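Participant: here are the coordinates; sequence isn't available:
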């Protein structure tokens, strides 16, 4: 055991491992169903990066030639030119296809990616009403930011630990940091999955796993054990790619040990020039060739896929995937040959002056990108590119109801004050609007009607938390979101049932988000039964109907490019077929439960042949299945009739 010394020699098996990391990521982004675990390619990249960079750092430190300036010169030459090329081309394309609101968001992401803060930025803007993935062309740069955040501190820490008095503590400190970071990742994966995905603190252990291997804290392998390690490593990675399903596993965390240990075993098995059978397969020229261009391929793949999805509103067909992959390979090979390599290998023995020049050039490139991003955001997405009519439509689509921040996203400390709407009189008859975002969207229409009829309502809503009877059990692996959602359900039911001022409840939700409609309807029925047993009527609101092509977003995207928005709608036959199971289940609850009435708004957006996310030239939807304010107000007359029926049932005997 001991520190790995010397200059890292090129290993073709590592290039092959890079290919094994990047190709699954591309396939996963083409279509998740084709390779469910393809997303772990990023984790494999982290292990490779930690291994290679730490090996170089350790060699320099051991031989007394470490220079922080040289390290960042190399790093910027490696990372920035190819990234800048992708960012500039993507920014140019965005100018022509992204409307102002989306271009402003692109500018913010470009700025964040250019200061290697993209992971934190995307964490801050990832929420229920955030941009769709195909509208975020630089989404993949989160992983680049995680790496660079690690390398801001790792060289300094490693240099400090190489001090003679601290060197004996190096393996203990690195091992402890791996365990701490893995603990953070596992805790977040269980309780806060989105945070776990983007949080660099929970990803650093993967880079340090590669670093641990590079520092030599593992025994040397003989030929037989090297073959075994390589075979097991490959098996772990392949099993992960095929068997891991992001909707069914807790990731990252302990589960990420499977692909990362697989990568570590493959790296370990190929040390000291050993050529295992698996290593020879990975070294096969076409595979290793993809590995050589893997950085550029990773950078280019997502903008190409996202822009295709943005323009077509669908995933690529198999034939389109083949063609797009060919384009990616060609562009990436060009980038590797004419952008990456010239900047990386400008000089073989750079002087200190050249190193300063390299750092300055890299920083200047990043500053240029920050400036472009700031221009896009500061101007609100360069609205002069659009017509006044379009800007009006875009504003309608993106205008949120005032109750959303406080009453759906929970950004209030006083729900009683901030989430009570309708008539302002203290003695106005009160009802409760309970549900998720499907209930929140009706706030503007209900507010108008309630004012007109002299009623008020308290909005009890939470994103992604359908109005159902709380789940019981679930065990220690329940996410924080699930735990909080069930607590909210219990609180809402208690308020509706026990508050004597509450006359009745209006319930709306996206029950199709639940794992199965049947059990969800049973839990809805259980909640409704509790409310009606307390002598309080219930008005159920069926879903408004969904548009697969994005509804309001489709109208904005097509409209900005001057294209017809007919594809934004849906045939009446398809809409009826999609809605029938949920609507029939709600009708059954209403028919079999005294005191329950049903409001079905979906047909109001349809004519005999099609359903539309707009009325005349006014968009009514925000996205594919949420109304904007105008859409909610459009339903106000229908809501008035439904509310009057529910209010009348309050005093009806037996209700």
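Facilitator: Sure thing, it's come through. What you are looking at is a predicted structure, and each value in this text was computed from that prediction instead of being measured.
Participant: Every contact and neighbour count from this point should use C-alpha atoms.
Facilitator: OK.
Participant: just the strands in the stretch 351-500 of the chain please.
Facilitator: Remark: strands assigned in the stretch 351-500 of the chain by DSSP state E, counting those that start in this stretch are 420-422, 430-435, 456-461.
Participant: quick one: contacts of the first one?
Facilitator: It refers to strand 420-422. For strand 420-422, contacts defined as Cα atoms under 8 Å, 6 or more residues apart in numbering pick out 446, 447, 448, 449, 450, 451, 454, 455, 456, 457, 458, 459.
Participant: Give me the nearest residue to the fifth one, chain neighbours excluded.
Facilitator: Nearest in space to residue 450, with sequence neighbours left out and distances taken as Cα to Cα, 6 or more residues apart in numbering, is residue 422 at 4.7 Å.
Participant: before we go on, here's another structure to hold up against the first:
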């Protein structure tokens, strides 16, 4: 396939949009569509190469994969090795452990699958994941694995290639629409729901190979004459150019980070890219895209995409707060510089090597080694014995991966006669538990002190991540009901029936975040809401919270169970690692946060929540209420740490130290 500088120009547009969105999202509001443009380009180029080789009967799948390795691995290896080394000196144990897991996933092009499985209540801020952007590389490489094989089958069996592509595009697009409502995270990360974007490019690639260009219609030219055909063609070229520019511009200006994406909205950038991709090389649009500056950025677009996000993340992690415009510009310049160096000194020398097979083998071995190192870092919990962080870990155990972030261990299966599947969690430490801890992920965090033996109680945990124990109501995320929450309250009641030894139930959940539409501090706004399971009662979110919770507690008490409601602890509003003065290295002089909040401010933002709790208490006189603030606040302030260490492991979940502290107060001091 002949080199097309305009495609490099379109690559440049893609990477400009992505980098712009990641650095200045207030300007490049929908800049993430750059990834969709990359998908269309990749689908077109790869399919063109394969189809051309099939045409000349010289396609070799081993050779194809070898060339892909030589093209993709060098820059990726450079970035992964950089992250491993930089993380060693920079990151705290829990951060380095997560990075190791992501390096292992990135080396196997499974990042999109890993990130999909990490999405949830305990997921950390995406801005703190240096390799998050590799999800798109995972989608592309998964496409490269199956697509050549399918094309070989289509070619040799002489299937109608157009019908095959249309069938796959329609199927993938319909899956995308369905999952945009049923499971938005799956829709975003899954290769099945992104396949149609790559296949739009594949359609262009095959058409070009079969017809000598997308806008080449020999039969039409013969039928209407050369002159009329040229006029028709010029009109179509102008139309395609304007529509392509319009759709891509509209995407950037109209879409935002809150848009349910990809869904229908991805049609805009995908079709916009497709319209520009089919332009002949002598058209005005193609000439603009062939500008030297754009072509230069297009040639380094792949390493630039790889470098910019880790640099942004590492700077955010070290600085501990938002980056200013000046630092962002420095990062962009550094990313372009590193991308050019990678392109010149790594990519070109390796790709010019004539021994493709041998080079690919060596690169594959190198990638396996790097992936293994990443796995080892994750397995060893972020290498807590690194000299640079050993003393920090000794002071702050909360900086390790949370020991209470757990899934069911099978201990409840025989009693319940079925497994409890994540995001729901059931664990018991005794065949005859005396107490139950129930609720959302705050209940899981609270159970940490018992599970780790800090508190000696026979207990069972039955929790639902992101679920409230509501009767007749369910938690929704972006107007989609969390399926695992639908029967959560009923499952808690059923578990109590099957564990008659339980005498007390301690309820621990978040509060206002479910009905107010926003969290505190770094959480910002959310898309959580409470909906009636059947129909709509036209009640406010607060009223649904009250009715669902109170009804559930009433049924618990009716079982002659003592119920203790632990009100929401004060959210920290920031990462607890900001509360320590030490980090392996600092690029910025920054005082540690005091992790102290004014108690009156906490009470003010939870005022509506406490009013609801009082109504629930009035409905259920036998209910005991323990205010979580009593453990972490005095008369003036609320605290995130004490002489025993950090009490939180993220902005609102308790650490092992914090859970032990709260359990001691709730179980033994019994103050209200």
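Facilitator: Okay, I see it. These figures come from a predicted structure and were not determined experimentally.
Participant: Let me know which of the strands of the stretch 351-500 of the first structure is tucked in deepest.
Facilitator: A comparison of those by mean neighbour count, using mean count of other Cα atoms under 10 Å, puts strand 456-461 on top with a mean of 27.
Participant: same for that strand, what does it pack against?
Facilitator: Counting contacts by 3 or more Cα pairs under 8 Å, 6 or more residues apart in numbering; DSSP states H and E, strand 456-461 of the first structure is packed against strand 420-422, strand 430-435, helix 437-440, helix 443-453.
Participant: quick one, the longest one and strand 456-461 angle?
Facilitator: By that I understand helix 443-453 of the first structure. Angle, helix 443-453 of the first structure to strand 456-461, by axes from the mean of the first three to the mean of the last three Cα atoms, to 10 degrees: 160 degrees.
Participant: in helix 443-453 of the first structure, what counts as buried?
Facilitator: Buried residues in helix 443-453 of the first structure, counting neighbours by 16 or more other Cα atoms under 10 Å, are found at 443, 444, 445, 446, 447, 448, 449, 450, 451.
Participant: do the same with stretch 287-297 of the second structure
Facilitator: Neighbour-count burial for stretch 287-297 of the second structure flags 289, 290, 294, 295, 296, 297 (criterion: 16+ other Cα under 10 Å).
Participant: contacting residues around that stretch?
Facilitator: By Cα under 8 Å, 6+ apart, the list of residues contacting stretch 287-297 of the second structure from outside reads 5, 6, 7, 8, 9, 10, 11, 12, 13, 281.
Participant: among these, which are in helices?
Facilitator: 5, 6, 7, 8, 9, 10, 11, 12, 13 (DSSP state H).
Participant: Mind telling me what the fourth one corresponds to in the first structure?
Facilitator: The criterion is TM-score structural alignment: under it, residue 8 of the second structure has residue 15 as its aligned partner in the first structure.
Participant: Nearest residue to its match in space, please, no chain neighbours.
Facilitator: residue 291 (4.3 Å).
Participant: Contacts only, for the one you found.
Facilitator: By Cα under 8 Å, 6+ apart, the contact set of residue 291 of the first structure is 14, 15, 16, 17, 18, 19, 20, 22.
Participant: Can you tell me which of those is nearest residue 251 of the first structure?
Facilitator: When those are compared for distance to residue 251 of the first structure (Cα to Cα), residue 22 wins out at 18.6 Å.
Participant: So what touches the host helix or strand of residue 531 of the first structure?
Facilitator: Per DSSP states H and E: residue 531 of the first structure is located in helix 517-533. Contacts of helix 517-533 of the first structure with the rest of the structure, by Cα under 8 Å, 6+ apart, involve 467-470, 493, 496-497, 511, 514, 537-538, 582, 585-586, 589, 593-596, 655.
Participant: Tabulate the contacts of strand 420-422 of the first structure (JSON lines), appending distance to residue 226 of the first structure.
Facilitator: Formatted as JSON lines, these follow (distance: Cα to Cα, whole Å):
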{"residue": "446", "distance to residue 226 of the first structure": "69"}
{"residue": "447", "distance to residue 226 of the first structure": "70"}
{"residue": "448", "distance to residue 226 of the first structure": "72"}
{"residue": "449", "distance to residue 226 of the first structure": "74"}
{"residue": "450", "distance to residue 226 of the first structure": "74"}
{"residue": "451", "distance to residue 226 of the first structure": "76"}
{"residue": "454", "distance to residue 226 of the first structure": "79"}
{"residue": "455", "distance to residue 226 of the first structure": "76"}
{"residue": "456", "distance to residue 226 of the first structure": "73"}
{"residue": "457", "distance to residue 226 of the first structure": "69"}
{"residue": "458", "distance to residue 226 of the first structure": "66"}
{"residue": "459", "distance to residue 226 of the first structure": "63"}
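Participant: returning to what we had before: from the contacts of residue 291 of the first structure, which two are the most distant?
Facilitator: Using Cα to Cα, the pair of the contacts of residue 291 of the first structure lying farthest apart is 14 and 22, separated by 12.3 Å.
Participant: Comparing these two, which residue is more hemmed in?
Facilitator: Neighbours of residue 14 of the first structure and residue 22, each counted by other Cα atoms under 10 Å, are more numerous for residue 22; the result is 27 against 22.
Participant: Let me see the ranges of the strands in the second structure.
Facilitator: Counting by DSSP state E, the second structure has strands at residues 424-428, 435-439, 459-464, 473-477, 480-481, 504-508, 528-532, 562-566, 596-598, 624-626, 637-639, 641-642, 645-646.
Participant: Save those strands as JSON lines, and put in distance to residue 247 of the second structure too.
Facilitator: Formatted as JSON lines, the strands of the second structure follow (distance: least, Cα to Cα, whole Å):
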{"stretch": "strand 424-428", "distance to residue 247 of the second structure": "42"}
{"stretch": "strand 435-439", "distance to residue 247 of the second structure": "46"}
{"stretch": "strand 459-464", "distance to residue 247 of the second structure": "42"}
{"stretch": "strand 473-477", "distance to residue 247 of the second structure": "29"}
{"stretch": "strand 480-481", "distance to residue 247 of the second structure": "28"}
{"stretch": "strand 504-508", "distance to residue 247 of the second structure": "48"}
{"stretch": "strand 528-532", "distance to residue 247 of the second structure": "31"}
{"stretch": "strand 562-566", "distance to residue 247 of the second structure": "51"}
{"stretch": "strand 596-598", "distance to residue 247 of the second structure": "47"}
{"stretch": "strand 624-626", "distance to residue 247 of the second structure": "55"}
{"stretch": "strand 637-639", "distance to residue 247 of the second structure": "50"}
{"stretch": "strand 641-642", "distance to residue 247 of the second structure": "51"}
{"stretch": "strand 645-646", "distance to residue 247 of the second structure": "50"}
